[in-house]
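> Got a predicted model here, sequence first, then my questions.
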Amino acid sequence: MNIKLVVVGKVKEKYFRNGIAEYEKRMSRFGKFKIVQVPDEKAPESLSQAEMDAVMEKEGQRILSKIGDREYVIALAILGKELSSEEFAAKIKDLTTYGHSDITFVIGGSLGLSPQVLQRADFEMSFGRFTLPHQLIRLVLCEQIYRAFMINQGSPYHK
């Protein structure tokens, strides 16, 4: 199994990096896990819609360049489907059961994901309607992927 996160921007805070590194280490026993960072597009605070679209387009092209044709893509999007941890674990299990050994999660930049990235996604998932920092979402996603593996293994970690 290959799990990949394609993410926009770097994690600046050490405590987030440490948490993400811990889950990367834990997940190594379940297969290959890697995070691919693409640069974020510099954008001033006040942008027109056309400028926002251009930023998302550039970031989207960078994201798409890191996704292979055979990868099953789960995009994190605020309007995506909300899943419980158990439902998420079942989704991962179903994907691997039905031949999807390469699963890629995508986290966009501060403006979100371009229409092209959302179109490429096989599934859109949401962690709710809260607005959360991308660095925190990265850590939460890593923990939830790990939790999904533990649920599927029948581990007491989930309790």
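Looks like it came in fine. Numbering: from 1, shown residues only.
> When you work out contacts or count neighbours from here on, use the C-alpha atoms and nothing else.
Will do.
> Now do the lengthiest strand in the chain: distance to the chain's middle.
When the chain is parsed with DSSP state E, its longest strand is strand 72-82. Here strand 72-82 is found 8 Å from its chain centre; the criterion is C-alpha atoms, centre = their mean, to the nearest Å.
> okay, pairing it with this:
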Amino acid sequence: MNITVISVGKLKEKYLKQGIAEYDKRLSRYCKLNFIEVADEKAPENLSEAEEIMIKDKEGEAILKSIKDGMFVIALDLAGKMLSSEALSEKIDKLALQGNSHITFVIGGSLGLSQGVLKRADFKLCFSPMTFPHQLMKLILLEQVYRAFRISKNEPYHK
């Protein structure tokens, strides 16, 4: 199984890099993990709706260029479906059984994802109705993917 995480912006915080490196190492037993970071657009404080759309579209173009044919795309979106850890594990298992050997998770920037990216997504996933920093979301995502593999293999993991 190949898993790609496409995210907006470069990871800067050392503690997040360390956490992501830890889950990258843990996940290496279960999948090949790939990270793609696309540039984030500068967004001043008081943006008009049109300016927000323009920024999301520009980031979205870079995201869409990173998505290859054959990838099953899961967009992280507040309007997506919420799943338990067990349900995410089942989802990943079902995708593998259906021949989807490459799952791509997409994490938007501070303004979210463009309509183009959301339309391209095969599934929209919501982790919580709360808002998280998009850089922290990468770490949370990896922890949940790791948990999903552990659940799938009936291996113990903290509940």
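Arrived safely, thanks for sending. Computed from a predicted structure; not experimentally measured.
> Where in the second structure does the longest strand of the first structure align, residue-wise?
Mapping strand 72-82 of the first structure onto the second structure (TM-score structural alignment) gives residues 72-82.
> Now tell me what touches the matching stretch from outside.
When contacts are defined by C-alpha atoms under 8 Å, 6 or more residues apart in numbering, stretch 72-82 of the second structure is touched by residues 100, 102-108, 112-113, 117-118, 120-129.
> ok, back up a step: so for the helix or strand following the longest strand of the first structure, what gets flagged as buried?
Sequence-wise, the next helix or strand downstream of strand 72-82 of the first structure (DSSP states H and E) is helix 85-97. Residues of helix 85-97 of the first structure classed as buried: 88, 89, 90, 92, 93 (neighbour count, 16 or more other C-alpha atoms under 10 Å).
> For those residues, give me JSON lines that also has distance to residue 24 of the first structure.
As requested, the buried residues of helix 85-97 of the first structure are arranged in JSON lines below (distance: C-alpha to C-alpha, whole Å):
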{"residue": "88", "distance to residue 24 of the first structure": "18"}
{"residue": "89", "distance to residue 24 of the first structure": "17"}
{"residue": "90", "distance to residue 24 of the first structure": "21"}
{"residue": "92", "distance to residue 24 of the first structure": "17"}
{"residue": "93", "distance to residue 24 of the first structure": "19"}
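> In the first structure, mark out all the strands, start to finish.
Under DSSP E, the first structure gives strands at 2-8, 32-38, 72-82, 102-107, 123-126.
> Let's have those strands in TSV, adding distance to residue 53 of the first structure and mean neighbour count.
Below are the strands of the first structure laid out as TSV (distance: least, C-alpha to C-alpha, whole Å; neighbours: other C-alpha atoms under 10 Å):
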stretch	distance to residue 53 of the first structure	mean neighbour count
strand 2-8	15	22
strand 32-38	17	17
strand 72-82	16	19
strand 102-107	17	22
strand 123-126	20	18
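> Nearest to residue 62 of the first structure, out of these?
strand 32-38 (6.2 Å; C-alpha to C-alpha).
> Average offset of the closest one relative to the second structure?
Taking mean C-alpha distance after the TM-score superposition for the first structure, the mean distance separating strand 32-38 of the first structure from the aligned residues in the second structure is 0.6 Å.
> Onto which residues of the second structure does that strand map?
Counting by TM-score structural alignment, strand 32-38 of the first structure falls onto residues 32-38 of the second structure.
> All set, thanks.
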